[in-house]
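J.: build me a model from this:
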Amino acid sequence: MKKIKDFLNPPKVLVLGFATIIIIGALLLMLPIATEDGKGLSFLNALFTATSATCVTGLIVVDTGDTFSTFGELVILALIQIGGLGFMTFATFLFLLLGKKISLKERLLLKEAFNNISIAGLVKLVKRIIIFTVVIEVMGGIILSIRFSFDMELATAIYFGFFHSISNFNNAGFDLMGGFQGLTAYVDDPFVVLTICALITIGGLGFIVMNELYEYRDTQRLSVHSKIVLFTTTVLTVGATLLIFLFEYDNNKTIGPLSEWGKILGSFYQAVTPRTAGSNTLSIGDLTHSTLFLIILLMFIGGGSGSTAGGIKITTFAVLVATLWSQIRGKEDVVLFRRRIVVETILKALTVTMCGMMIVVLVTIILSITEQGHNFILYLFEATSAFGTVGLSMGLTPELTPFGRILIIFTMFAGRLGPLTIAFAITKRRKSQAYRHPKGNIMIG
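T.: All right, here's what the predicted structure looks like:
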């Protein structure tokens, strides 16, 4: 029994927990009741869809609105909600409802799940996360339901409104519009665009940031983590909106035919959704190469740590940029918002980024071998989208071979949990060494 406890360290529990949820979801989607034709999905397609939903990615091999019955859509919605908030959040919430005390081991699991520094206040945070989630998703659902009610029956509008609210707050990007068209019909609709962008952005900030913003009236203080997330999110969103507006201004297949206001809304939506919701109001395959490459960069960066988003995370990107700037200026310390970033954090940021780059490069190379007949940018786009748990696609996903689908499944799984979590789950427990090797001088650059 002791060996089992030692074996099941927090990273391994998270990996096994997510894997279990995915398998259960896949089995449910294979049931005849889960699809409109009453035949259910094949195991591979069900596994792909369950992984995409649980890892809040949004890549699909079959169209959600056209293929699944209401039961199947609700299964996907449940997987999105569990995957977005994390199964440990749900388990802790259930324990609290049952009056069970949260043990130290369970607090350590929460710490790992939220990528938090300490275990202090985690149970209180879980309670607030549930409240935040319900309030935000209900508000988004109501606004979208009202807007959709002008285009469809009220009951359908309410269902669509809340489905898209939950999907986008959890940065999943699944939609029910059918025909693989996404939300292109609402490209210049301010109610849909601004509401969904707000849901995506709030979900991508991270629950630690949301909690600090909630307490700001009393504390009048934000941590350096929250300041970095808020500042970098603003810079990336505004900068990407301007660039996409310029890159696509004369593109008649995207925002070219729209009014000036429509061009701004279309550019803004495509600047927000790569980090990392995956829904779209513009045809991804018709975007210019400059916009596609920008989106690839945004997908790789992702959202905030401890959020529903994927990628290497905004804080990782900010630390790397700050490190580069400090080196260029000849400064010994890396400083952000008047706080010195410790070397361990910089090394972790470098490790996460390099692991992410290696995964994306490896998957891109393999896809270019197994899925021949496409432009290289399709493979890079698909690999980055899967790793960043974004869900945007240039149309390659439904055409993937069985091997390609399995590869993308593992990529989405690695992207949701994080390469370091999976590495720590696979490797043995790290031990401190009783000695250090002598220094070695290497020429760099």
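
J.: every contact and neighbour count from this point should use C-alpha atoms.
T.: Fine.

J.: the helices in the stretch 201-350 of the chain, which residues?
T.: With helices called from DSSP state H, counting those that start in this stretch, the stretch 201-350 of the chain shows them at 207-219, 224-248, 260-272, 289-301, 314-328, 343-370.

J.: which of those helices sits closest to residue 176?
T.: Closest approach to residue 176 among these (CA to CA): helix 260-272, 18.0 Å.

J.: orientation of the closest one relative to helix 224-248 in degrees?
T.: Using axes from the mean of the first three to the mean of the last three CA atoms, to 10 degrees, the inter-axis angle of helix 260-272 relative to helix 224-248 is 130 degrees.

J.: mind listing what's buried in helix 260-272?
T.: Using 16 or more other CA atoms under 10 Å as the test for burial, helix 260-272 gives 262-272.

J.: can you check stretch 188-201 too?
T.: Within stretch 188-201, the residues that count as buried by 16+ other CA under 10 Å are 188-189, 192-193, 195-201.

J.: likewise stretch 288-302?
T.: For stretch 288-302, using 16+ other CA under 10 Å, the buried residues are 291-292, 295-302.

J.: where along this structure do the strands fall?
T.: Ranges of strands in the chain, per DSSP state E, are 334-336, 339-341.

J.: let's have the ones you listed in CSV, adding mean neighbour count.
T.: Shown next, in CSV, are the strands of the chain (neighbours: other CA atoms under 10 Å):
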stretch, mean neighbour count
strand 334-336, 18
strand 339-341, 13
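
J.: can you tell me the closest non-neighbouring residue to residue 85?
T.: Excluding its sequence neighbours, the residue lying closest to residue 85 (CA to CA, 6 or more residues apart in numbering) is residue 308, at 6.4 Å.

J.: look at residue 214 and say how many residues are nearby.
T.: Number of residues near residue 214 (other CA atoms under 10 Å) recorded here: 13.

J.: please give the structure of this sequence too, so both can be compared:
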Amino acid sequence: MAHILKKRGISPAQILVFGFGGMILIGAFLLSLPIATVSGQPLRFFDALFTATSAVCVTGLSVFNIGATLSLFGQITLLVLIQLGGIGFMTMTSLLYMMIGRRFTLRDRLIIQNSMTQNSLNDSRLQGVVQMTHDIIVVTAIIELCIFFAYSTRFVPLFGVSRGFYYSIFQAVSSFCNSGFDVFGVGTGLQPYLGDPVVYIATMSAMVLGGIGFYVLLDLYQWLHNKHHRLQLHTKTVLSVSSFLVAAGFALFLLFEHNNPLTLGQEDLSIQDKASWALFHSVSSRTAGFAAVPQSDLTPASKILTVIYMFIGASPSGTGGGIKTTTVALMLLFIVSIIRGREDVVIFSRRIDKPVVLRSVAIVALGVLFVFTAIIIVSLIEYTRPITLSDTIYEVVSSFGTVGMTSAVTANFTDASRAVFMILMYGGRVGIFTFTMALAARLENRNTNIRYPKDRIMIG
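T.: Here you go, the predicted model:
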């Protein structure tokens, strides 16, 4: 598909957009086949399209019970869509190129660079992107294999060899790709198994490793194996911001829920259990969307914090969504620098180029505009139905952040609202990023010879 699009002279950004769209349409077609369901009755194409969009955009929202509705064919189709969505369209295309021995052109390398780094590193160098693609595939395989073995030690004794291995494979991919899907078929996700320390640690490890981004993983690998290698500024920023968000979320969720009888306030819960739940929710609410407790039972304060975390999301070049941790960090530091009267934004004694800082502000502004517009539209659609505003906000931000958490049941929303959710999931995965690349190109390639008269305007 990428080869066909490139022949038509389509830009790298458009190739990424059409590539994800093509995967969604193919997945929707396969999921709408009679063979994809247990009953043999084909899914409505709209429901198949929603599920395929949720899988490719690694969100996890669904209008039916995946494990009870989809056949083995349907579940494997879903698993492939999750894997493709997690590692990215161009990464998988690059793997096919390597398998057939096709050479990578300069245009191929540019598209791969855009798809992997998302312009977050502000690096125009094309050397090494093919090797990086190879490394991403290897790292993905190793991590998912390790998580699979960890899950197997628990799921095989519970479900038998064949089913236990299958559940382990599916959940390993789903956890690392931060999709939030499960195929147990009981409607409770991983909640019954999170009391097991192996399942708990394996799931959190997969979510964290997938969320911090492939670039960080590869940089950490080089740092661990080469004592002369220095961690990149991007890696330091991601690890610092991610650690702060996890720690702050853990403390605040524990504070907000410790007296809630529906969640952490239950008498039979130990301090260790409460701490484990708070830590898990702090990690999952930014990335995968696996829920330790029903989200409808959370206190209003926890729901607001969860919405904020879903909007922030994971880190660039990772398998999670949202506006990204580094984006938020740059925007906040930019605000601090303005308040302090400083011209430069500095992180770890390094000055960040102003175009990159302005891009971060643009991404946050676009994200807020995108989300608020969707909230208004869905609220108008569901005005006469028993859907609360908080449920609408939760679903909208969860879709945009490709998290998959829901305080209501997604199936309770109308098709019109779910169409908005699909646009949000797709936009959260590729839309804001694509617009940012276009904005970056405009900022960097504008004609600086034309300057207009300067004037003043009041603000604040």
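
J.: quick one: TM-score?
T.: The pair, once superposed, lands on a TM-score of 0.96 when counted by TM-score structural alignment, normalised by the length of structure 1; 443 aligned residues with a CA RMSD of 2.0 Å.

J.: before we move on, back to that, using CSV, lay out the strands of structure 1 together with distance to residue 69 of structure 1.
T.: Formatted as CSV, the entries for the strands of structure 1 read as follows, by distance: least, CA to CA, whole Å:
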stretch, distance to residue 69 of structure 1
strand 334-336, 50
strand 339-341, 50
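
J.: what do we get in structure 2 for residue 132 of structure 1?
T.: Under the alignment (TM-score structural alignment), residue 132 of structure 1 pairs with residue 139 in structure 2.

J.: who's in contact with residue 28 of structure 1?
T.: 34, 72, 75 (CA atoms under 8 Å, 6 or more residues apart in numbering).

J.: related to what we said a few turns ago, what's around the match of residue 132 of structure 1, how many residues?
T.: Residue 139 of structure 2: 16 neighbours (other CA under 10 Å).

J.: in structure 1, what sits opposite residue 14 of structure 2 in the alignment?
T.: Match for residue 14 of structure 2 (TM-score structural alignment): residue 12.

J.: let me fix that: residue 180 of structure 2
T.: Aligning on TM-score structural alignment places residue 180 of structure 2 opposite residue 173 in structure 1.

J.: isn't that match right next to residue 279, touching?
T.: Yes - taking contacts as CA atoms under 8 Å, residue 173 of structure 1 lies within contact range of residue 279: 4.4 Å.

J.: shared neighbours, the two?
T.: Common neighbours of residue 173 of structure 1 and residue 279 (CA under 8 Å, 6+ apart) are 58, 391.

J.: can you pull the contacts of residue 173 of structure 2?
T.: 79, 82-83, 144.

J.: so which of the residues you listed is the most crowded?
T.: Busiest of the contacts of residue 173 of structure 2 [other CA under 10 Å] is residue 82, holding 31 neighbours.

J.: would you mind finding the match for that residue in structure 1?
T.: Per TM-score structural alignment, residue 82 of structure 2 is aligned with residue 80.

J.: does residue 61 of structure 2 touch residue 54 like I think?
T.: Yes - between residue 61 of structure 2 and residue 54 there is a contact at 6.0 Å, judged by CA under 8 Å.

J.: could you save the contacts of residue 173 of structure 2 as CSV and add columns showing distance to residue 344 of structure 2?
T.: Output for the contacts of residue 173 of structure 2, formatted as CSV (distance: CA to CA, whole Å):
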residue, distance to residue 344 of structure 2
79, 45
82, 40
83, 40
144, 41
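
J.: need the longest helix for structure 2.
T.: helix 129-159 (DSSP state H).

J.: and that one, what other elements does it pack with?
T.: If contacts are counted by 3 or more CA pairs under 8 Å, 6 or more residues apart in numbering; DSSP states H and E, helix 129-159 of structure 2 sits against helix 72-87, helix 89-100, helix 106-117, helix 161-176, helix 197-212, helix 214-225.

J.: those: which one's closest to residue 20 of structure 2?
T.: helix 89-100 (6.3 Å).

J.: which residues does the closest one contact?
T.: So helix 89-100 of structure 2 is contacted by 2, 16, 19-20, 84, 103-104, 111-112, 115-116, 130, 133-134, 137 (CA under 8 Å, 6+ apart).

J.: and the match of residue 82 of structure 2, what does it touch?
T.: 53-56, 166-167, 170, 172.

J.: on that earlier part again, the match of residue 180 of structure 2: neighbour count?
T.: 30.

J.: so who does it touch?
T.: 56-58, 164, 167, 277-279, 390-391.

J.: so which of those residues persist in structure 2?
T.: Retained in structure 2 by both residues aligned by TM-score structural alignment, their matches' CA atoms under 8 Å are the following of these: 56-58, 167, 277-279, 390-391.

J.: quick one on the thing from earlier: next, format the buried residues of helix 260-272 of structure 1 as CSV and append distance to residue 312 of structure 1.
T.: Formatted as CSV, those follow (distance: CA to CA, whole Å):
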residue, distance to residue 312 of structure 1
262, 31
263, 29
264, 28
265, 27
266, 25
267, 23
268, 22
269, 21
270, 19
271, 17
272, 16
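
J.: could you dump the buried residues of stretch 288-302 of structure 1 into CSV and include distance to residue 334 of structure 1?
T.: Converted to CSV, these look like this (distance: CA to CA, whole Å):
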residue, distance to residue 334 of structure 1
291, 31
292, 32
295, 28
296, 27
297, 23
298, 23
299, 25
300, 23
301, 20
302, 22
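
J.: quick one: residues contacting residue 113 of structure 1.
T.: Contact analysis of residue 113 of structure 1 by CA under 8 Å, 6+ apart lists 14, 86, 88, 306.

J.: show the buried residues in those residues.
T.: The buried subset of these (16+ other CA under 10 Å) comprises 14, 86, 88, 306.

J.: which one is the second one nearest to, not counting chain neighbours?
T.: I take that to be residue 86 of structure 1. That would be residue 113: by CA to CA, 6+ apart, it lies 7.1 Å from residue 86 of structure 1.

J.: for residue 332 of structure 1, list the residues it contacts.
T.: With CA under 8 Å, 6+ apart, residue 332 of structure 1 has these contacts: residue 326.

J.: just give me the match in structure 2 for it.
T.: Using TM-score structural alignment, residue 332 of structure 1 lines up with residue 343 in structure 2.

J.: try residue 206 of structure 1
T.: Per TM-score structural alignment, residue 206 of structure 1 is aligned with residue 213.

J.: what of residue 227 of structure 1?
T.: Under TM-score structural alignment, residue 227 of structure 1 pairs with residue 236 in structure 2.

J.: what span of structure 1 is stretch 360-376 of structure 2 aligned with?
T.: With TM-score structural alignment as the criterion, stretch 360-376 of structure 2 aligns to 349-365.

J.: buried residues in the matching stretch?
T.: Applying 16+ other CA under 10 Å to stretch 349-365 of structure 1 flags 349-350, 352-353, 355-357, 359-361, 363-364 as buried.
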